[in-house]
Each structure stands twice: as structure tokens, then as C-alpha cells.
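Asks: Sequence first, then the predicted structure, then my questions.
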Amino acid sequence: MTPYSLHRGTAPLLISLPHNGSVVPDEIAARMKRPARRSPDTDWHVGELYDFAKGMGASVIRPVVSRYVVDLNRPSDGHALYPGKKETGLVPTIMFDGHDIYRAGAEPDGKEIADRVKHWWKPYHKALADELARLRAQFGHVVLWDGHSIRSHVPMLFEGRLPDFNLGTADGISCNSALQARVAAVLEAQGDYSFAVNGRFKGGHITRHYGRPEEGINAIQLELSQITYMDEDSFEYLPKKAARVQVLIGEMLQACLEGTQQLTA
């Protein structure tokens, strides 16, 4: 099974969708509890949601397998992203609702975790790093946009309803401050959706690891509340709702491109 798909674009913009995959190989699914086999914590439809960005010249990379196989937005050593807070790990054993993914005694051991990192995590990150290097060599500056989505209510992770749009730049470390302000201004100018900047979601491993604005790589994560573009119970994509969200995402991506031009000038 191919670990990922990569569309190579013509603009200084790479969109990574690390939780878009929903496939669970049969040999792993056989050890999972039935609810987990559906991969309910997938970032549903983000590939479709961002497909328009190819027309803007963006490169797009997305995985095949579910985050339950291996979480591409976690460091390969399993280090916690939010110390002291509940979160799922490199190879999760619980779902966002707190229920177990595996049947008792069927959890992956250290060797299996290392194998999953080798076969799924490393190829994705090599391709991501290579594409960033290609774009940076061509343009001098590049934006890495890490696209995510999540249910609007996940009590294990946060209280209440999540804001609709959640931008994360590791508290400003992973992105040039002027570029971050330009993107945030798009959200500030609209009045239909709630938003937060470096709130509960500050960016995961991809944002924090690759974001090096002093070296020409600016990384921004968008965690989008799924209620804005889909039915959270049935997982159905709702094109009319999604179209409104796509307009706003498109404006933020355009702000990234314009900001990158200023950095290059």
C-alpha cells in the first residue's frame, strides 16, 4: 500500500493533511474493537475541502492510513505535545471519546510501533521534507499549511464547543509574525465564524518541527471544527456549508502567498 499521495504544485505553498487517511490494514483492524474500525477520529473530507487549493498552485500531501495506525502529527519518539493534558499518542490506544481502540491484550508492542513508524511515518515525513526543500530552493520562502479538522465537542480534549477556526503557530515560533497577522486578519474581518489563534490547538509536531521562519519555512496549523462543513454524526460532507468554509480558507491561503511574496521581495 502506498503510504501517501503528493501533488506537486507551482507556488510556495505546501498543504499537509496528516489525519485525512482512514484506511486500517486488515491485520490491524482484526485486533480492534468494532467502533474503532470505522476510524471515527479521522479528519473527514479535508482532502475534498482543500482540493481547490491545487488551482492556486499549492502542493498537497495526504496519507492513506488512519491516525490509529500511526499519528503523523506526533514526534516519532512519542514525546507528548501538551504535557499535563490528555492527548492521543504516536500509536493511539484510545479514541477521542476515551474508549479503547484494541481488544484487551491486542495492543501493539514496541516492535510493532517501530515497524509502523518505519513503513508509514517516515515515508510521509521524508516526502514532506523533500517537497519543502524543493519549494524553498525555488522561491526562497515557503508556507507549510497543516490542515486538520475535529468534532466541535471533544470533552477529553477541551471543555465546551471548540471555536470554528483554530490557528496555531506554536505561540508564534513557527511563523513570521507579520505573516501570522496577515492570516489572522482574514478571520478578524469576517463575522460568521468563531476563531482562536494559539488557543487550545497551537500546532502539532509538523508545525513545530518544520516551522523555521528564520530559514524561510513558515508553518501554520488550522484545526477546523467539523460542524462547519459536515454532519458530525453521519460523517456526511455538506457541500453548501463546505463552500462557505472554502472561501474563507482560500482567503487565508491567498494571504499566505501574498505574505510570502513580501518576505521574498
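Replies: Here it is on my side, so go on.

Asks: only C-alpha atoms for contact and neighbour calcs from this point on.
Replies: OK.

Asks: What are the contacting residues of the helix or strand containing Ala127?
Replies: Using DSSP states H and E, Ala127 sits within helix 122-139. Applying Cα atoms under 8 Å, 6 or more residues apart in numbering, the contact partners of helix 122-139 are 3-4, 6, 8, 11-14, 16, 61, 63, 72, 141-142, 144, 210, 216-217, 264.

Asks: Narrow the residues you listed to just the buried residues.
Replies: 4, 6, 8, 11-14, 16, 61, 63, 72, 141-142, 144, 210, 216-217 (16 or more other Cα atoms under 10 Å).

Asks: Inside strands: which ones of these?
Replies: Among the buried ones among the contacts of helix 122-139, the ones falling in strands (DSSP state E) are 4, 6, 13-14, 16, 61, 63, 142, 144, 217.

Asks: Using a markdown table, lay out the residues you listed together with distance to Gly47.
Replies: Formatted as a markdown table, these follow (distance: Cα to Cα, whole Å):
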| residue | distance to Gly47 |
| --- | --- |
| Tyr4 | 12 |
| Leu6 | 12 |
| Leu13 | 16 |
| Leu14 | 13 |
| Ser16 | 10 |
| Ile61 | 9 |
| Pro63 | 10 |
| Val142 | 21 |
| Leu144 | 16 |
| Ile217 | 23 |
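
Asks: I'd like to know which of those residues is nearest to Tyr229.
Replies: Ser16 (18.9 Å; Cα to Cα).

Asks: if I read this right, that closest one contacts Gly147, doesn't it?
Replies: Yes. Assessed by Cα atoms under 8 Å, Ser16 is found in contact with Gly147 at 6.1 Å.

Asks: what ranges do the helices span in the stretch 51-200 of the chain?
Replies: Taking DSSP state H, counting those that start in this stretch, the helices of the stretch 51-200 of the chain run over residues 110-116, 122-139, 177-189.

Asks: May I see the buried residues of the shortest one?
Replies: Right, the one you point to is helix 110-116. Buried, per 16+ other Cα under 10 Å, within helix 110-116: 113-114, 116.

Asks: In addition, the following structure is provided for comparison:
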Amino acid sequence: MSPYAVHRGNGPVVLGIPHAGTWLPEPVLAQLNTHGRALADTDWHVDRLYDGLLPDATVVRANFHRYLIDANRDPSGSSLYPGQSTTALVPTTDFDGAAIWSQAPSEEDIAARLEAWHRPYHAALAAELERVRALHGVALLYECHSIRSRAPLLFEGQLPDLNVGSNSGRSCAPALELQLVETLQEQRRYSVAVNARFKGGWATRHYGQPRRGVHAIQLEITQRCYLRTEAPPWHYDEQLAEPLRELLARALAGLAALAPQLAANPE
């Protein structure tokens, strides 16, 4: 199994999808307990949600599950949210706080997974961002995420529907964040939050370097917006998803249209 899949487009937007993969090697699957084997923290069907919304976008998708190693965590192991509950480079619990391993991976296991899975995924993502930047003078990384609307380990109560993260404005030009937020707020169906509980994962923070012409932003969507239920078997609901897809298509088109302006004025 390759660590990643790439669909190459020639537009300025790169869609990063680090958490939709469900593949695990059999020995790793055997080490998970019942909670872990449920794979409850998958970004279920988020790749399907975005499929075809921006035809000329490049897509870089991790094929492996985040329980093997999380492609959106700092490879050093540093926390994204110091002082707050979050999951690690290799998670030890699910988002409910339940342990997921019957036999926890060793430090040697984690180091091997970093080399075999995390680094190749990011090498592919970095290569596509550089290719797109060479074509357009700018690359726009849009990180596609989804999560259950209630995840007790990470936050209290119910999460807003659409959660924009730009590392508190540092990972992209203000115009790009404003464009996305204004588009999302044009409707009343979904609630919107900006740089609240989710400010962007490691990819957003690592690649988002506006002065270099690489802008990054993340959208975390609650799964109740497009799944029949936020529980197994995690059915995708086409009727529920359609208005969300229409909104996301407008948002992505708006970001792509900004590329010439951002290339001329990186910040």
C-alpha cells in the first residue's frame, strides 16, 4: 500500500486530505483493542464530500489511518495545542478518551512509522505545492477535515458546523481567510467559527508561509452536516451533503480566483 495517492491538477489549489484513509497493516490492526478497531476518529468520506468540486485542483490523500501515525501532527511529537487535550503523533486514545491499543506501539515502532508513512506523505504534498507554486507564482493549500460534532476529549459540548483555521491568521494572507469566511457566512444553514477550537493542524502551520507564496488554511466540518449519523456504519447522505457541497464549491472557486492577486502581493 502506498502511503498516499495524488490526483494532479493544474490549478492553484491543493487539497490536502490526511485523515480519510482507513488502511492499517495487519500486525498494527491486531495491536488495537475493540475501541481502536472501530476507527471512530476517521474523517469519514471527506474525500467523497470534496470530490469534483474544483476540477483543476490537485489532491494529496493519505491512504493510511491516523492510528498508524497521524499525518497532521508535528513529526517531532510537539503538541499542536499546549495545555489542551489533543491526540499525539501516534494516538493512544480516541476522541472520547478511550484507550485504543491492547499493545501500545514502542518508540522504535513510532520512528519506523514516521519514516515509512508520515515522511513520504509530506514529501508528496510538498512536491505538489512546489509544482503548483512554479505554475502560478503561488500555491493555496486547503486542508480538508471532518470530525464528530461531539468529541469529549477535545472540546466540551457541540462543535460549530464549519471551523476555519489559519493558525490565527499566520498561515495565509488576510484576503484568503476573509474570502473563505465571507463565503461560508453567506448562508444560515451552518454555524461558522474562525480560529476557535481548531486553528489548523501541523500541515496548515508548517506549509503556510505567505512570504514564500504558499498559503494554507483548514476547514474542519462536523460530520452531522453530511453523514446520516455520526456513528457506525458512518453512511454518507447525498441529500444532506448536497447543500454543503454547493457551498464548498463556491468557497473553493473563490479561493482559486484569488491566486493572481496573491501571487502579485503575497501578503
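Replies: Right, received. Where do you want to start? Being a predicted model, the structure only gives us computed values, none of them experimental.

Asks: thinking again about what came up before, closest one of the ones in strands among the buried ones among the contacts of helix 122-139 of structure 1 to Pro25 of structure 1?
Replies: Distances from Pro25 of structure 1 to those, taken by Cα to Cα, are shortest for Pro63, at 13.4 Å.

Asks: can you pull the contacts of Gly165 of structure 2?
Replies: 194-196, 198-200, 217-220 are the contacts of Gly165 of structure 2 under Cα under 8 Å, 6+ apart.

Asks: can you rerun that using 7 Å?
Replies: 194-195, 198-200, 217-219 (Cα atoms under 7 Å, 6 or more residues apart in numbering).

Asks: Now, those residues that are in helices?
Replies: Per DSSP state H, helices hold no members of the contacts of Gly165 of structure 2.

Asks: which of these tops the neighbour count?
Replies: Highest neighbour count within the contacts of Gly165 of structure 2, by other Cα atoms under 10 Å: Ile217, with 29 neighbours.

Asks: hmm, back to that, of the ones in strands among the buried ones among the contacts of helix 122-139 of structure 1, closest to His153 of structure 1?
Replies: Ser16 (23.7 Å).

Asks: So what touches stretch 198-207 of structure 1?
Replies: The contact list for stretch 198-207 of structure 1 (Cα under 7 Å, 6+ apart) reads 73-75, 81, 146, 166-171, 174, 219-221.

Asks: possible to save the helices of the stretch 51-200 of structure 1 as CSV with distance to Gly21 of structure 1?
Replies: Formatted as CSV, the helices of the stretch 51-200 of structure 1 follow (distance: least, Cα to Cα, whole Å):
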stretch, distance to Gly21 of structure 1
helix 110-116, 15
helix 122-139, 12
helix 177-189, 27
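
Asks: before we move on, back to that, let's have the buried residues of helix 110-116 of structure 1 in CSV, adding distance to Arg37 of structure 1.
Replies: Listed next are these as CSV, based on distance: Cα to Cα, whole Å:
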residue, distance to Arg37 of structure 1
Ile113, 18
Ala114, 21
Arg116, 17
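
Asks: Go through the residues you listed and name the one nearest Pro155 of structure 1.
Replies: So of the buried residues of helix 110-116 of structure 1, ranked by how close each gets to Pro155 of structure 1 (Cα to Cα), first place is Ile113, at 27.2 Å.

Asks: what does the closest one align to in structure 2?
Replies: In structure 2, the residue matched to Ile113 of structure 1 (TM-score structural alignment) is Ile110.

Asks: who's in contact with the closest residue to that match other than its chain neighbours?
Replies: Closest residue to Ile110 of structure 2 apart from its sequence neighbours, by Cα to Cα, 6 or more residues apart in numbering: Val90 at 7.0 Å. Shown in contact with Val90 of structure 2 (Cα under 7 Å, 6+ apart): 67-70.

Asks: how about a cut-off of 8 Å?
Replies: Counted by Cα under 8 Å, 6+ apart, Val90 of structure 2 has contacts 66-70, 110.

Asks: Among those, which one has the most neighbours?
Replies: Neighbour counts for the contacts of Val90 of structure 2 peak at Tyr67, which has 29 neighbours (criterion: other Cα under 10 Å).

Asks: how near is that one to Ala139 of structure 2?
Replies: 29 Å (Cα to Cα, to the nearest Å).

Asks: Ala127 of structure 2 too?
Replies: 11 Å.

Asks: go on, Val194 of structure 2?
Replies: Distance check for Val194 of structure 2 against Ala139 of structure 2: by Cα to Cα, it reads 22 Å.
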